[in-house]
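Participant: Next comes the sequence, and after it the predicted model I'd like to discuss.
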Amino acid sequence: MQHYRAYFLDQDGHISNAVDMECTDDEQAKECAKKFVSDRNAELWQEDRLIAIYAAGKGPFPPPGDQQF
């Protein structure tokens, strides 16, 4: 199992809340995150790796390029 975190973003793009998840891989993490982010903007991360971006009611979208922060 790997640790993932979904960050929920407010209207200004600031983090308003987060949910920790333990998943087997990126695909399972994306599916788990969908349950939490259906009506909010969010980002799914595994440590310093951006996995997906969620727009309210849409997504997941892949991150632009292969970014690591």
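Facilitator: Looks like it arrived, so ask away.
Participant: make it CA atoms for all contacts and neighbour counts henceforth
Facilitator: Will do.
Participant: Contacts only, for the residue positioned nearest the centre of the chain.
Facilitator: In the chain, the centroid-proximal residue (C-alpha atoms, centre = their mean) is residue 44; its distance is 1.7 Å. Residue 44 makes contact with 4, 5, 6, 7, 30, 33, 50, 51, 52, 53, according to C-alpha atoms under 8 Å, 6 or more residues apart in numbering.
Participant: this is the other structure I want to compare:
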Amino acid sequence: MSAYRALIMGLHDRPIRMIQMDCIDDESAISSAERLVDGHNVELWQMDRPVARFDSRSGKIYKK
């Protein structure tokens, strides 16, 4: 299992909350983080590596 963190982004793309997740791989982490999108953008990171960004308005996922 790898440690990931999902950042819930607020105004001006500043993080307002961080959620720690232990997931098997990137796809599992992306699936888990996607459920957190609720009116705010979400960024998914593994240590210092950006994994994905979820846009709340368009519903798109941008994989890094």
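Facilitator: That came through fine. Everything numeric in this text was worked out from a predicted model, so none of it was measured.
Participant: For structure 1, just list every one of the helices.
Facilitator: Counting by DSSP state H, structure 1 has helices at residues 26-37.
Participant: which residues in it form strands?
Facilitator: 2-9, 15-23, 41-46, 49-54 (DSSP state E).
Participant: Export these as a markdown table, with columns for distance to residue 60 of structure 1.
Facilitator: As requested, the strands of structure 1 are exported to a markdown table (distance: least, C-alpha to C-alpha, whole Å):
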| stretch | distance to residue 60 of structure 1 |
| --- | --- |
| strand 2-9 | 12 |
| strand 15-23 | 16 |
| strand 41-46 | 9 |
| strand 49-54 | 5 |
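Participant: which one of those has the most crowded surroundings?
Facilitator: Of all the strands of structure 1, strand 41-46 carries the top mean neighbour count, a mean of 23, counting by mean count of other C-alpha atoms under 10 Å.
Participant: starting at the chain centroid, how far to it?
Facilitator: 2 Å (C-alpha atoms, centre = their mean, to the nearest Å).
Participant: same check, this time on stretch 24-44 of structure 1
Facilitator: So, by C-alpha atoms, centre = their mean, the centroid of stretch 24-44 of structure 1 is 5 Å from its chain's centroid.
Participant: ok so, going back, tell me which of the contacts of residue 44 of structure 1 you also see in structure 2.
Facilitator: Among those, the contacts conserved in structure 2 (both residues aligned by TM-score structural alignment, their matches' C-alpha atoms under 8 Å) are 4, 5, 6, 7, 30, 33, 50, 51, 52, 53.
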